[in-house]
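Trainee: need coordinates for the following:
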Amino acid sequence: MSPLQQAGDFLVTTLFDLYTFILILRFILQYLRVNYYNPFTQFVVKATGSLVVPVRRFIPGWRGIDFATLLVILSVTLLKLTLVTLIRYKTTPFLPGLLIWSIGDILKLTVNIYFFSILIQVFASWVPALSHSPMLEIIQQLTYPIIKPFKKIIPLIGGIDITPIPVILLLQLINILFTNSIIMIGIQIALLR
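Mentor: The predicted structure follows:
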């Protein structure tokens, strides 16, 4: 790739991933019913509302699942990967492969949300001043469902909770073995033209 293509690829990937990251957070936070009035939650809702709210008028949620947000996440990811394909390979992607690639990309971002949330929670536990941060409150509510089963199995060692370590390792293994495989299959099918 030329430097201009690399710059375009970097900008498209970074900007779309950041926004998709926030959209996925919106979906998860809503599903977990975290504190809506938390400043961090308000930021997520306001940053994504311009796309999600109009779609929600036509696609309602059901049993706590916000299908409008899921559709927006998929649409934004499809657009990102179409642009990436045009920049990297100078071709339009084959739709079935693009869908598979998009699902893998969304799953990878979701796993990364949990990975980074757990890392932030671990580092924040070492800094007492951060213990009352509004963002940390949300991160704890976000990570609790996946850390809880490990807390039942792994005891404290010398008063130190090591449960984040196996969770972080498991999340990375999911990305390496599962989501990366989906992405590679999607890319191969998307470039079949």
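Trainee: CA atoms for contacts and neighbours, from now on please.
Mentor: Will do.
Trainee: look up how far residue 159 lies from residue 116.
Mentor: Distance, residue 116 to residue 159, using CA to CA, to the nearest Å: 24 Å.
Trainee: okay, these two: which has more neighbours?
Mentor: residue 116 (13 against 7; other CA atoms under 10 Å).
Trainee: in which helix or strand does that one reside?
Mentor: helix 95-125 (DSSP states H and E).
Trainee: and this one, please, so the two structures can be compared:
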Amino acid sequence: MLSILQFIVDIIAGLLGGVLLLRFWTNAIRVRLPDQIRQFVHTITDWLVMPLRRVVPGTKGYDWASLIGAFLVVLVASTLLLLQGGSGEMVLLYALHRFLNWILYGFMALLIIEAIFSWVNPNAPLAPFVHALNQPVLRPIRRVVPPIGGIDLSVLVALVLIQILLFVLRQVFGF
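Mentor: As a prediction, the model looks like this:
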């Protein structure tokens, strides 16, 4: 029973945290969300972001309330998970580890979605949006790794680098 509850908390927190991180990222890189996605994102997150904005206003295009909201979600979820079977004093460290994992796995998902779009349907309605979300990550890699034989390997390089970062996080945090 405990593992089912942990699974449910983890899924809900992961989805909410992912949407909050998407909201932060789109504001940070100034990418406009497609209308249906924007409505979904705001409906799901406004209850947390709007009160936080009164305390932590956005500056220079950064929606700090969304980022802090995502961290608060992972902190609450980590607290609930650790209270049921772990060490309470490790909550903040565990939450930070999970938060960084969410960010890295979010970028991995976006990169994989872009790769699928490029192979299956480059003209898909969401393809330009996903491409714009990935540009800040892929642009520096493309400067160093040019296309080989007309094939852009930057997504593959980015995925490998993210895997290395995830490995380093596991080593540093020990989780």
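Trainee: hang on, the earlier thing: need the next SSE after the helix holding residue 116 of structure 1, C-terminal direction.
Mentor: helix 134-153.
Trainee: how much space separates the closest residue to residue 135 of structure 1 other than its chain neighbours from residue 74 of structure 1?
Mentor: Leaving aside its chain neighbours, residue 135 of structure 1 sits nearest to residue 40 (5.6 Å; criterion: CA to CA, 6 or more residues apart in numbering). Between residue 40 of structure 1 and residue 74 of structure 1 the computed distance is 23 Å (CA to CA).
Trainee: then residue 57 of structure 2 would be within a helix, right?
Mentor: No: according to DSSP: H, G, I helix; E, B strand; the rest coil, residue 57 of structure 2 belongs to no helix; its state is coil.
Trainee: residue in structure 1 matching it?
Mentor: Matched across to structure 1, residue 57 of structure 2 falls on residue 60, judged by TM-score structural alignment.
Trainee: same check on residue 100 of structure 2?
Mentor: So residue 100 of structure 2 corresponds to residue 107, using TM-score structural alignment.
Trainee: again, but for residue 117 of structure 2
Mentor: The equivalent of residue 117 of structure 2 in structure 1 is residue 124 (alignment by TM-score structural alignment).
Trainee: distance of the match of residue 57 of structure 2 from residue 36 of structure 1?
Mentor: Taking CA to CA as the measure, residue 60 of structure 1 falls 19 Å from residue 36 of structure 1.
Trainee: before we move on, what about residue 98 of structure 1?
Mentor: Applying CA to CA to residue 98 of structure 1 and residue 36 of structure 1 gives a distance of 34 Å.
Trainee: so which of these two has more stuff around it?
Mentor: The neighbour comparison of residue 98 of structure 1 against residue 36 (other CA under 10 Å) goes to residue 98, with 26 against 13.
Trainee: counterpart of that one over in structure 2?
Mentor: Using TM-score structural alignment, residue 98 of structure 1 pairs with residue 91 in structure 2.
Trainee: that match against residue 78, yeah?
Mentor: Yes: using CA atoms under 8 Å, residue 91 of structure 2 makes contact with residue 78 at a distance of 6.2 Å.
Trainee: what secondary structure does the residue nearest to residue 135 of structure 1 sit in?
Mentor: Under three-state DSSP, residue 40 of structure 1 comes out as helix.
Trainee: that one maps to what in structure 2?
Mentor: Match for residue 40 of structure 1 (TM-score structural alignment): residue 37.
Trainee: ok, that match - how many residues close by?
Mentor: 11.
Trainee: could you do residue 57 of structure 2 as well?
Mentor: 13.
Trainee: still on that earlier bit, next, work out how far apart the match of residue 40 of structure 1 and residue 64 of structure 2 are.
Mentor: From residue 37 of structure 2 over to residue 64 of structure 2 the distance is 20 Å, taken as CA to CA.
Trainee: same thing with residue 106 of structure 2?
Mentor: 18 Å.
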